[in-house]
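Student: please find the sequence and the predicted model below.
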Amino acid sequence: MIFLQLAVVLVCIFIGARMSGIGLGVMGMIGLLVMIFGFGLVPSDPPLEVMLIIMSVVTAAAALQAAGGMDYLVKIAGQILRSNPRQITILGPLITYAFVLFAGTAHISYSIMPIIAEVSIKNRIRPERAMSMSVIGAYMAITASPVSAAAAAMLTVLAATGLGLFDILMVAIPATLIGLFAGILFVWKRGKELSEDPEFLERMKDPAFAKNLEGKKDAADAEDAPGAVKSVVIFSLAVASVVIFGSFPQFLPDFGNRPDFNPGFAVSEAGHLLMPSMIMIIMLAATGLIILFANTSAGKVTKASLFSSAGQATIAVFGVVWMSSTFMDNNFEAIQNTLGELVASFPWSFAIALFVLSMLLYSQASTAKALMPLGLALGLPPAYLIGIFPAVNGHFFIPGYPTLLMAIEFDRTGTTRIGKYVLNHSFMLPGLVTTIVAVVAGLLLQSVLL
């Protein structure tokens, strides 16, 4: 029976991934209905904390976008890239990583990738190198960002272990950066130079293509929106506050001594305000402050493209994680008996499981929330799970995630592409190198630091 249930889960994930957008969420709910009424499984608790954090953080990022702060940051990034064009293969991925680390969502990379492609093309540097690693860098930054849904999911899983946000960041940031640099070195001279690439040379025979290649308007001198700088400052303070409270939980309010105290969703039984709730409060408060002081409005925030991304991500996590956790909770003993001995003998095998599931879910947060509790139950140390956290970045394996597809579209030379056999695409080898090195670095760092 368990294999039939697993088949339902995998079919729903596969169909949902092909739908894209909210597809994973709605197919997850169909799968959950089958689990409940077809197999009589008891539904687990929905992933409310992760969903609400996604909504809170991405709403704050949408406010930053609506106030012009995003354009301001892109302008600065563009100036850095255009002033160092020969280093685009290094700077492109690093700036994309920094953007996503700051904002907590990979969708922010859409703003910077056209500039990376443009600078590469104008300097006749193969765009595939910088573009492929910028996409991988965006994924890596999600597991290192203090305000990402993936970090929040990891935080909720580790809540009872004594490890917090600072422990996650202390390992994840250097590990993912080490992996990113390894990936950059791997692509440094990958592929033919544009001047030698037969497909590019063939395209250059078309006068319209050649003219269009140089025809991008430089927006470096565009005027900043009135509230752009203010919105960046407010958002930066919010991110800094999350890091401080996550690193020093003793600063969080304690209500345990009050006679009328009752534990709940936001407050633990000991009376401490829980960090996931603190993230929600800080980021939505930052949204309000941006609206009040950064010359934007609530209406503009809801019309920002990032706001719709928040809705899609929330629904996707809602359905697929609820379905997956219901399957795992109801079959926990069988799964534990099957995987326990393997994981005990080969702990690294759990990193492979994380990677494979992330390939299917297209979500670091969903993968962490679905599998990391199983890792704890199988006896893996919490610090070890932090070390292999970068393994949840398997989005690139099956080329269907929006950031990957957009990178292909932005590269007008055609060097960044999906190959004839689908899996032989521009992101496969850079992604594997980066992920493997990041996981190895994470394991080494957790053994020293935690």
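Tutor: Nice, thanks for sending it over. Numbering: from 1, shown residues only.

Student: for the rest of this, base every contact and every neighbour count on C-alpha atoms.
Tutor: Will do.

Student: residues contacting M70?
Tutor: 64, 228, 232 (Cα atoms under 8 Å, 6 or more residues apart in numbering).

Student: highest neighbour count among these?
Tutor: L64 (33 neighbours; other Cα atoms under 10 Å).

Student: thinking that residue is in contact with S231, fair?
Tutor: Yes: using Cα atoms under 8 Å, L64 is in contact with S231, at 5.6 Å.

Student: please narrow the contacts of M70 to those residing in helices.
Tutor: 64, 228, 232 (DSSP state H).

Student: okay if I get the contacts of M70 as a markdown table plus distance to L32?
Tutor: Below are the contacts of M70 laid out as a markdown table (distance: Cα to Cα, whole Å):
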| residue | distance to L32 |
| --- | --- |
| L64 | 36 |
| A228 | 43 |
| V232 | 41 |
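
Student: how near is A103 to Q336?
Tutor: As judged by Cα to Cα, to the nearest Å, A103 and Q336 stand 37 Å apart.

Student: repeat for I112
Tutor: I112 sits 44 Å away from Q336 when distances are taken as Cα to Cα.

Student: quick check: buried residues in stretch 433-450?
Tutor: 433-443, 445-446 (16 or more other Cα atoms under 10 Å).

Student: I figured G375 hits F350, correct?
Tutor: Yes: using Cα under 8 Å, G375 is in contact with F350, at 7.3 Å.

Student: list the contacts for the most centrally placed residue in the chain?
Tutor: The centroid of the chain falls nearest to I142 when counting by Cα atoms, centre = their mean (3.5 Å). I142 is in contact with 100-101, 104-106, 148-151, 364, counting by Cα under 8 Å, 6+ apart.

Student: same question, I15
Tutor: I15 makes contacts with 23-24, 27, as judged by Cα under 8 Å, 6+ apart.

Student: want to compare, so here's the second one:
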Amino acid sequence: MIWIQFAVLLAAILVGARMKGIGLGVMGMVGLAVYLFLFRLRPADPPIDVMLIILAVVTTAATMQAAGGMEYMVRLAGKILRSKPSMIVLLGPLTTYMFTLFAGTAHITYSLLPIIAEVSTKKRIRPERALSISVIASHLAITASPISAATAAILTILSGKVELIGIMMVCIPATIIGILAGVLAVWKKGKDLDKDPEFLERMKDPEFARNLEESMQHESEPLLPGAKTSVLIFGIAVLLIVLVGAFPNMLPSFGTGMENMAVDAKGNIKMSAVIELVMLAASAMIIILCKTTTTAVAKASLFVSGAQAVVSIFGVVWMSATFMQANLNTIQGALGNMVSAAPWTFAIALFLLSILLFSQAATTKALMPLGLALGITPGHLVAMFPSVNGDFFLPGYPTLLAAIQFDRTGSTHIGKFLINHSFMIPGIVAVTVSVIAGFLLAGIFL
């Protein structure tokens, strides 16, 4: 029976992934309905905490975007990237990493990818090198950001066992090490443009050459009045969350036996509630002080992306959690001996599921509780956290497709066999090295 139920899970995920957008969410609900009415499985708890965190963080990021803060950050990044064009393969991924680390979502990097492509092309550095590792870097940053939905998910699962500061002390340096390894892997990948036969053939077309040499039209309009202030408010909010994670005694404590969605069994306020509270309060301050409007926030592209993410996680995680809950003993029996002998093998399971779910948060919420049930130590689970970044394996994730579209030279591509695409080598290298570094760092800090 478990294999039929697993087939339902796999079918819902595959169909949902093809639908894109909210597809995973709505098909997840179809799968859940099959479990409930056909197999009579008891539904697991829906991922309310993760959904609320996504809503809070994305709303605040969208508020900063509506106030002009995102444009201000993009202009700063553009100056950095253009200051050392010969180092674009290194500066590109470090910039997208820092953007995502700060904002908690990889969707913020869409504005940076065309700049990275432009700088690479003008310097005649193969754009594939910088674009591929820059996209991977933005994904890895999600598992290091203190305000990402994925970090909130693992923090909730490991509540009372590992604090936010512990996760950051392991995952930030581990993912940076992984990214640097990915940079080395693509530093000389393919031919430089001035030696690439395909590119040189394209340059024989006067129209193509003229369009390529034209400078991109950069925004010359003045920034909105509250742009810099909105970035400052957002930054203070992120810093406050990190401080609370490092010093939880800053928060009031209540008596035991008062557990709810905001307070744990020991009477302490949950970190997920802190993130939601601080982020939405920051959003209110941006609206008031930067004179933006709630209508502009609702129309911001980040808000739309966040709404899609909430629906997707709602359906697919609820379905996956129900499957896991119903078959926990069978799965534990199948994986128990292997994981006990080599805990790192659980990272492979995390990576494989993330390929299907296209979401770090969904993968974390669906599979990390199984890791605890199998007896894997919290420190090892934190070390394996970067392995939920398998969403690059199948080239259907929006950031991958955007990078391909922005590369006018055609060097960033999807291969003939689908998986032999530009992002495969840097992705495998960066994720693998991040997990290895995570184990070393977890042994030191956790």
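Tutor: Great, that's in hand. The shown structure was predicted, so the numbers you read here are calculated from the model rather than taken from an experiment.

Student: S277 of structure 1: which of the ones in helices among the contacts of M70 of structure 1 is nearest?
Tutor: L64 (21.0 Å; Cα to Cα).

Student: and the closest one, how far is that from L289 of structure 1?
Tutor: 11 Å.

Student: same thing with G28 of structure 1?
Tutor: For G28 of structure 1 relative to L289 of structure 1 (Cα to Cα), the value is 36 Å.

Student: number of nearby residues for whichever residue in structure 2 pairs up with I36 of structure 1?
Tutor: Under the alignment (TM-score structural alignment), I36 of structure 1 pairs with L36 of structure 2. Residues near L36 of structure 2, counting by other Cα under 10 Å, number 15.

Student: which residues does L36 of structure 2 contact?
Tutor: 42-43.

Student: which secondary structure state does it sit in?
Tutor: helix (DSSP: H, G, I helix; E, B strand; the rest coil).

Student: going along the chain, name the helices of the stretch 51-200 of structure 2.
Tutor: Using DSSP state H, counting those that start in this stretch, the helices of the stretch 51-200 of structure 2 run over residues 69-83, 88-103, 113-122, 127-142, 149-157, 164-186, 197-202.

Student: most packed of these?
Tutor: helix 127-142 (a mean of 30; mean count of other Cα atoms under 10 Å).

Student: that one vs structure 1, average distance?
Tutor: For helix 127-142 of structure 2, the mean deviation from structure 1 after alignment is 0.3 Å (mean Cα distance after the TM-score superposition for structure 1).

Student: structure 1: matching residues for that helix?
Tutor: With TM-score structural alignment as the criterion, helix 127-142 of structure 2 aligns to 127-142.

Student: can you map out the helices along the stretch 251-400 of structure 1?
Tutor: 275-293, 298-303, 305-330, 332-345, 349-361, 364-377, 382-387.

Student: who wins for proximity to D167 of structure 1 among the ones you listed?
Tutor: So among the helices of the stretch 251-400 of structure 1, helix 382-387 is nearest, using Cα to Cα, at 8.1 Å.

Student: so where is the closest one in structure 2?
Tutor: With TM-score structural alignment as the criterion, helix 382-387 of structure 1 aligns to 378-383.

Student: what's in contact with the matching stretch?
Tutor: 158, 161-162, 167, 170-171, 343-344, 368, 371-372, 435-439, 441-443, 446.

Student: could you rerun that using 7 Å?
Tutor: 158, 161-162, 167, 170, 435, 438-439, 442, 446 (Cα atoms under 7 Å, 6 or more residues apart in numbering).

Student: nearest to D192 of structure 2, of those residues?
Tutor: V435 (31.1 Å).

Student: which one is the residue mapped onto that closest one from structure 1 nearest to, not counting chain neighbours?
Tutor: In structure 1, the residue matched to V435 of structure 2 (TM-score structural alignment) is V439. Distance criterion Cα to Cα, 6 or more residues apart in numbering; nearest residue to V439 of structure 1, sequence neighbours excluded, is I388 at 5.0 Å.

Student: need the contact list for the one you found.
Tutor: I388 of structure 1 touches 351, 439, 442-443, counting by Cα under 7 Å, 6+ apart.

Student: picking that back up, secondary structure element for the match of V435 of structure 2?
Tutor: Using DSSP states H and E, the element containing V439 of structure 1 is helix 428-449.

Student: who are the packing partners of that helix?
Tutor: Helix 428-449 of structure 1 sits against helix 165-187, helix 382-387, with contacts defined as 3 or more Cα pairs under 7 Å, 6 or more residues apart in numbering; DSSP states H and E.

Student: kindly reformat those as a markdown table containing distance to Y72 of structure 1.
Tutor: Converted to a markdown table, these look like this (distance: least, Cα to Cα, whole Å):
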| stretch | distance to Y72 of structure 1 |
| --- | --- |
| helix 165-187 | 25 |
| helix 382-387 | 34 |
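
Student: what's around V310 of structure 2, how many residues?
Tutor: So V310 of structure 2, with other Cα under 10 Å, has 21 neighbours.

Student: translate it into the numbering of structure 1.
Tutor: With TM-score structural alignment as the criterion, V310 of structure 2 matches T314.

Student: next: L289 of structure 2.
Tutor: In structure 1, the residue matched to L289 of structure 2 (TM-score structural alignment) is F293.

Student: how many residues are close by its match?
Tutor: The burial count for F293 of structure 1: 14, using other Cα under 10 Å.

Student: give me the distance between it and G227 of structure 1.
Tutor: According to Cα to Cα, F293 of structure 1 stands 7 Å off from G227 of structure 1.

Student: repeat that for A17 of structure 1.
Tutor: 38 Å.

Student: looking at the two, which one has more neighbours?
Tutor: Comparing A17 of structure 1 with G227 by other Cα under 10 Å, the one with more neighbours is A17, at 23 against 20.

Student: packing partners for the host helix or strand of S236 of structure 1?
Tutor: S236 of structure 1 is part of helix 228-247, with elements assigned from DSSP H and E. In terms of contacts (3+ Cα pairs under 7 Å, 6+ apart), helix 228-247 of structure 1 is packed against helix 69-83, helix 165-187, helix 275-293.

Student: I'd like the ones you listed as JSON lines, with distance to N212 of structure 1 appended.
Tutor: Shown next, in JSON lines, are these (distance: least, Cα to Cα, whole Å):
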{"stretch": "helix 69-83", "distance to N212 of structure 1": "19"}
{"stretch": "helix 165-187", "distance to N212 of structure 1": "27"}
{"stretch": "helix 275-293", "distance to N212 of structure 1": "38"}
